[in-house]
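K.L.:
Predicted model follows, preceded by the sequence.
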Amino acid sequence: MNQLNVAVDTVGVADATPDEKQPWAELGLKEDEYQRIREILGRRPTQSELAMYSIMWSEHCSYKSSRVHLRQFGEKNPRTPRLLAGIGENAGVVAIDDNIAVTFKVESHNHPSYVEPKQGAATGVGGIIRDIIAMGARPIAVMDSLRFGAIDHPDTARVLPGVVDGIGHYGNCVGLPNIGGETFFDPCYQGNPLVNALSVGVMPRSRLQSMQASGTGNIVILLGAKTGRDGIGGVSVLASATFSESGEDDARPSVQVGDPFTEKLLIEVCLELFDAGLVVGVQDLGGAGLTCALSETAAAGDGGMHVDLELVPLRAKGMEPHDILASESQERMLLIVDPAKADEVLARARRWGLLATAIGTVTDTGRLVVDFHGQTVVDVPPKSLADEGPVYHRPIAEPNDLALIAVDRAETLPRPTTDEEIRQTVLDMAASPNLCDKSWITEQYDSSVFGNTVLGAPHDAGVVRLDERTGVGIAISLDGNGRFARLDPYHGAQLALAEAYRNVAVTGATPIAVSDCLNFGSPEDPHVMWQFERAVTGIADGCQKLGIPVTGGNVSFYNQTGREAIHPTPVIGVLGVLEDVARRIPLGLGRTGDTIALIGTTGEELSGSEWAAVKHGHLGGVPPKVDLDHEMKLADLLSRLAETEQLAAAHDLSEGGLAQALVEAISHSGMGAQILLPEGADPFTYLFSESSGRVLVVIPRGQELAVRSACESRGLPITPLGVTDANTDGLHLRDHFDISRAEIDAAWKGRIGARLGE
């Protein structure tokens, strides 16, 4: 038993000392919020209660600035029988068939990853995995979306390797394949990298779990690692922090420390308990630790809980009640268990070598009561913590420079005109940080553990088999483009949605659900809130149009260094279903003699493009148009062509345009490409425009007419561009130039490690 060796601020003491000064401002609370807490309790809060309210009413936990806008997802979400659990749960759950369900979610761990890159990224992966476990699923894969400052900046060399090491170490040790994602560089992320982690899990539909602490008299059990001082104040300190170039050390104690081997045991024992029907409710302990888990489960259930904090196993001496409640020590789960089954739960945990401790009971009092050595330190209505935090209608104002940016079009910038200049631009673009080969990063991840990975990086989407008997599987893509969202957050967010949707469709899968991670600057800045509102509206409208629901996600505010906010960066995860993964469509060039064609229309759309950024350091104009009707037709076409095996390969066109798509297709096959641009096409525009809704396809010989007919029946333009040829060395652009495979490889490969000095 933990020894009481500190003076504890109890409820009785709080009643007797109503005028005692409290550090509410230092904990991130506003004066009116503090006064509201006093009104709720009818007295001043104890030290532990004040800490709990400061955490649960933070942006990270309460969504107090974003909630008024996020309601659009619920209001506009299309009704679909596939959706089994959605917004408000630990993760969204969708049905794959009558027996199998999949749960997935993406969340941020941005600020911790700047302060302590390895542990910040590692615990981000660990936290999202536990969200998947809490729904009753076995985690089967992870993905990540990473954004860093300029690749040549010294701090990028500090942050990036640590982040990659943390993601790889945690995922590899837990034994989950990393099946893809994205990595981008932009000076706006200097001092505030984005580390967004996604996890996906699979389960029988009957194993769906609840977070409710229901059943008066049921036992509250804490399962997993001991509780320490790591992560104390993480969600209230780091989630609302802005950093200077040298200010990260001050926040280092707020970063959690992860143990992936304990997490692996946690996965196995939880699934065993679920399958044995031994658990009434379950909640993971992540941000806000016990504070969040206790208040949310109590609020979702019968409304009451009594907990004895001295029973919590500690790994640090002298921890006070508010330390124990706020600790974000990793690899912990909270279980609600029938008293008759509690001994069996504890015994099964011991067999797996995990601590499991009964720390309280479910009550019908409507109060969350927490004692410490016989003294009550918390006595609050749990709904006031979990559901009734402040809601702000923050001021909104369009950025002052938006009109000026819109007329500063990249289409007016000087561009290469000769064949040799265009040829060199292809190579320069392929060598640029955002377009070059990312294998220096992805090779540090295990992508094939479990043996069910069908497609991983660098394919457009990750594909995982769910059932070896039927071949059914899922495809997932994670995409965002901060530059497009800076130019127009509504359409920029829809472009990110469209790209993730298209990347899933390119594998032959049918998109069915969305999870998002919304990364923005300070909500106290009206310009940031305008960007946020427009982006959320864009995603909600887009998903309504596409007929796929937003199942959950995460909001990350205060992503800025000083007063400089990052570009608004909504990152969109789309999940799709493949009836048979054997018929997935890969990246590449198929076999020699196959036809290379482009589906979609190319316009002169260069604003926000990679070419404008790389060659001119330019950001201005308006982003490419997005046509969601076209995207749906395209997805339907690709799914049909996958079923009939009428495509040998396919690749989404996005950053870098057609030129980059050809570079990547050539690099991932043994084929060369002979290309003839359409008559009258401007070579530069056709190669580097980033018009949306386009896919490069490779059609097997004999299937050309069938594919063309399928496109025409859907009103989709298709343009033959050339043929694959094993005897062509690299890229032959007829009437313009040749680029050998050796030149492509020299430009495209090995750039990340070389730029980091690795």
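P.N.:
Alright, I've got the coordinates.

K.L.:
from here on, contacts and neighbour counts on C-alpha atoms
P.N.:
Fine.

K.L.:
Now do stretch 53-64: distance to the chain's middle.
P.N.:
Its chain's C-alpha centre lies 20 Å from the corresponding centre of stretch 53-64 when counted by Cα atoms, centre = their mean, to the nearest Å.

K.L.:
And stretch 227-234, by the same measure?
P.N.:
For stretch 227-234, the distance to the chain centre is 23 Å (Cα atoms, centre = their mean).

K.L.:
what distance separates the start and the end of it?
P.N.:
14 Å (Cα to Cα, to the nearest Å).

K.L.:
Would you mind listing the buried residues in that stretch?
P.N.:
Within stretch 227-234, the residues that count as buried by 16 or more other Cα atoms under 10 Å are 227-234.

K.L.:
between those residues, which is closest to L198?
P.N.:
Comparing the buried residues of stretch 227-234 against L198 with Cα to Cα picks out G234 as the nearest, at 20.0 Å.

K.L.:
Could you measure from the residue nearest to that closest one when sequence neighbours are not counted over to A326?
P.N.:
With Cα to Cα, 6 or more residues apart in numbering as the measure, S254 is the residue that lies nearest to G234, at 4.9 Å, once sequence neighbours are left out. As for S254, its distance to A326 is 11 Å (criterion: Cα to Cα).

K.L.:
Put this next to the previous one:
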Amino acid sequence: MIEQTAATIKAQELYANWGLTTAEYQRIQELLGRLPNFTETGLFAAMWSEHCAYKNSKPLLKQFPTSGQRILQGPGEGAGIIDIGDGQAVVFKAESHNHPTAVEPYQGAATGVGGIIRDIFSMGAQPVALLDSLRFGELDDPHTRFLLKETIAGIGGYGNCIGIPTVGGELAFDDAYAANPVMNAMCVGVLDTAMQQKGQATGAGNLIYYVGAKTGRDGIQGAIFASAEFNDQVEADRSAVQVGDPFMEKQLMDACLELIREHPEAVVGIQDMGAAGLVSSSAEMGAKAGYGMVLDLDAVPQREAGMIPYELMLSESQERMLICVAKEQAAVVEQLFAGYDLAAVKIGTVTATKQYQLFAHGQLVADVPITALVDDAPVYHRPQAVPQRLLAADPQQYRPEFTDAGRVLQRLLQQPTIASKQALYRTYDTQVKTNTVVAPGSDAAVIRLRGGRKALAMTTDGNGRYLYLNPEIGGQIAVCEAARNIVASGGTPLGITDCLNFGSPEEPESFYELAQATKGMSAACRALATPVISGNVSLYNESNGQAIYPTPMVGMVGLINDLDLITTQDFKHSGDTIFLVGATHADFNGSEIQKMLTGTISGALFDFDLTTELANQQLVQQAIQAGLVNSAHDLAEGGLAVGLAESCFGHELGAQITIDLPASWLFAETQSRFIVTVPAAKVAEFTKLAGALAQSIGKVIAAPELIIATATAQINLDVSASKQQWEAVLA
């Protein structure tokens, strides 16, 4: 890379290649009182990108509730923290790695996992679980199959090597994601609250230490790359994709956690070198604390010769952390990391000047106010326009027509979005550390907390089809479906992290989708008392001008107070009574059956009511806590018939169902519904508790057959054969 002069950058508008607008470049000149040089322009381009500055989304994110009685740390640090009692807290966050995964799926997925793990242990927490949320095009496309295979391999390859179980996730397929897949990774950690850390650099004279892998040229401009639309040329840009080394990450994690636990007096602050690499971690640590920083770039460990300051600062090489060390503790830090065969190099000091100064080869190569990089990025209030498809949407619900309800159910169970994901997640190590109580395959994964009776339930959820038809209601549903997963597992929802995967905010219709989705999510979070404690915004998910569905991923964690309360979706005992919690309506727009029978989704999304949602969730929670329930399963894609079949599959038990509904309504996707099974001795107690919120619809039977009698037709499904077909789709 050849450096250009400040005058050339201005005259030839080279800053535009880095994502800066002319107005932004002029604002930088005003902040500095001069033209920025080559390195400084690069620093601002990265730090003012959407991926780092949230300049297009910040006004919308302020809607989110972010505080609560249990919240120890909300958005603004490496991850959020929620108190779970007994001196413990749960730490979690999700990140997107969509563009890197589209370009280089194995490394894109792997480094997405690696980055989110570093966010967790930077808070002082021990990572205990990984989850993911994935979207791809249709499986009949060879390139989609390649992307899927390599992404799954990357997720498993990194998590398995580092020794953190991948316990849950979700996966859906739609043409909208063909050229721009979605790869979101979530990590959950457990923290002794006395060990809580912050990413801050305080105290003039304290030292800035670089620890971990050496810096190379991989991932340069990664944050800028993630903040731009795709086109055929950009998609070929593999230089912006990082390369991961999970074995080094394991050493780095263990070393950092040992330093935090054994030498807390040495650690002033710690932060992952994630998006925008060294510049973001160092500038953010200083700006948050109200201090400046001087860095000596010659001291930065380098694995490639001839790297210029721009490259050193913007490289996103993986497995690197920045630590602010108390000035008298340098020897302690260096000795500890040497024991792990890791570099721990002093590259700078904290200053009281609030300037951000970089030196290379004895010369000052950048000198800017540190807050200019971090706090002075522009904030845009983008224009909105209701998408034409919403203005023209038919308010009537689609009505599926078919002659064989049993055949429709079989076909639905073989749709890739609904089909078993076992063939994929069996490549993950789900049991490493032996704390996984509920592995992938039920509504939520469950990890036990050693030394007590408590456990954590965790899930990822979202449905871009619903948001495509109504972004506000779809945003509400995304949060509520995640909460239903937690409730069905026996947990109490605590809070959420999110990844907001949307198109270009500069397109009024796309920005409308983002604004309405965050409005809906905020309303649901308030209704369910689940604050947003961390998250990520991934915009510009477009290829050649075509945006993905608006796709917010909701990652949620819940607390299970006693291991005896853990509940799964599988029917357990013949003779148990099956109850349907919640009412069913003719809700088909955006549904799996509409997509299967028509090839597309259309119309106005069905109604949704947060009050009903909360009441039904509370009923299931109370029933589980009272010991009345043997299984619980929330109803989602495919509706009641699919939910019943999934509950049969676990132990290959059957069910005899009688329900006074049209057969087509078995596939309606009405929200706020669960199916629960209750032992005969507790049916009266459950019926009294439930009142009008639930109805008995049948019993679990020993024979592996699902028999559903409706007002218009009967289904007889061979459970064993259908399970084999359901499991074979993705194999």
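P.N.:
Yep, that arrived. Since the model is a prediction, treat every value here as computed from it, not as a measurement.

K.L.:
And the TM-score between them?
P.N.:
Comparing the two superposed chains by TM-score structural alignment, normalised by the length of structure 2, the resulting TM-score equals 0.97, with 726 aligned residues with a Cα RMSD of 1.7 Å.

K.L.:
who's in contact with the counterpart of R694 of structure 1 in structure 2?
P.N.:
Taking TM-score structural alignment, R694 of structure 1 has R673 as its aligned residue in structure 2. With contact taken as Cα atoms under 8 Å, 6 or more residues apart in numbering, R673 of structure 2 is in contact with 580-583, 616, 634-635.

K.L.:
what's the matching residue for A478 of structure 2 over in structure 1?
P.N.:
Per TM-score structural alignment, A478 of structure 2 is aligned with A496.

K.L.:
Now the equivalent of Y512 of structure 2 over in structure 1: closest residue in space that isn't a chain neighbour?
P.N.:
In structure 1, the residue paired with Y512 of structure 2 is W530, using TM-score structural alignment. Among residues not flanking W530 of structure 1 along the chain, I396 sits closest, at 4.9 Å (Cα to Cα, 6+ apart).

K.L.:
how about that neighbour, what's its partner in structure 2?
P.N.:
Under the pairing rule here (TM-score structural alignment), the equivalent of I396 of structure 1 within structure 2 is Q384.

K.L.:
Surely that match is in a helix?
P.N.:
No: Q384 of structure 2 is assigned coil when assessed by DSSP: H, G, I helix; E, B strand; the rest coil, not a helix.

K.L.:
tell me, stretch 304-314 of structure 2 lands on which residues of structure 1?
P.N.:
For stretch 304-314 of structure 2, the aligned range in structure 1 is residues 316-326, judged by TM-score structural alignment.

K.L.:
Quote the end-to-end distance of the matching stretch.
P.N.:
Start-to-end span of stretch 316-326 of structure 1 (Cα to Cα) is 14 Å.

K.L.:
I figured E284 of structure 2 was touching Q200, is that so?
P.N.:
Yes: in this structure, E284 of structure 2 sits in contact with Q200. The criterion is Cα atoms under 8 Å, and the distance is 7.5 Å.

K.L.:
Would you mind measuring from T459 of structure 2 to T66 of structure 2?
P.N.:
T459 of structure 2 is 19 Å from T66 of structure 2, where distance means Cα to Cα.

K.L.:
So if I had to pick from the two, which one is more boxed in?
P.N.:
In terms of neighbours (other Cα atoms under 10 Å), T459 is the more surrounded of T459 of structure 2 and T66; the figures are 31 against 22.

K.L.:
Tell me which residue lies nearest the centroid of structure 2.
P.N.:
Taking Cα atoms, centre = their mean, the centroid of structure 2 lies closest to A94, which sits 3.7 Å from it.

K.L.:
show me the contacts for the residue nearest to G234 of structure 1.
P.N.:
Contacts here follow Cα under 8 Å, 6+ apart; on that basis S254 of structure 1 touches 112, 230-234, 237-238.

K.L.:
What lines up with it in structure 2?
P.N.:
S254 of structure 1 is assigned A240 in structure 2 as its aligned equivalent, the criterion being TM-score structural alignment.

K.L.:
quick one on the thing from earlier: contact partners for the match of Y512 of structure 2?
P.N.:
Residues touching W530 of structure 1, when contacts are defined by Cα under 8 Å, 6+ apart, comprise 396-399.

K.L.:
Drop the exposed ones from the residues you listed and show what's left.
P.N.:
If we count by 16+ other Cα under 10 Å, the contacts of W530 of structure 1 have these buried: I396.

K.L.:
In a strand, the match of Y512 of structure 2, correct?
P.N.:
No: using three-state DSSP, the secondary structure at W530 of structure 1 is helix, not a strand.

K.L.:
Could you look up the SS state of I512 of structure 1?
P.N.:
Under three-state DSSP, the three-state class of I512 of structure 1 is strand.

K.L.:
Now check structure 1 for the residue matching L619 of structure 2.
P.N.:
Using TM-score structural alignment as the criterion, L619 of structure 2 maps onto L637 of structure 1.

K.L.:
thought its match was touching C711?
P.N.:
Yes: between L637 of structure 1 and C711 a contact is recorded at 7.0 Å, counting by Cα under 8 Å.

K.L.:
contacting residues for the residue nearest to W530 of structure 1?
P.N.:
Counted by Cα under 8 Å, 6+ apart, I396 of structure 1 has contacts 526-530.

K.L.:
Output those in TSV; the columns should cover distance to L676 of structure 1.
P.N.:
Compiled in TSV, the contacts of I396 of structure 1 are given as follows (distance: Cα to Cα, whole Å):
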residue	distance to L676 of structure 1
P526	49
H527	46
V528	45
M529	47
W530	45
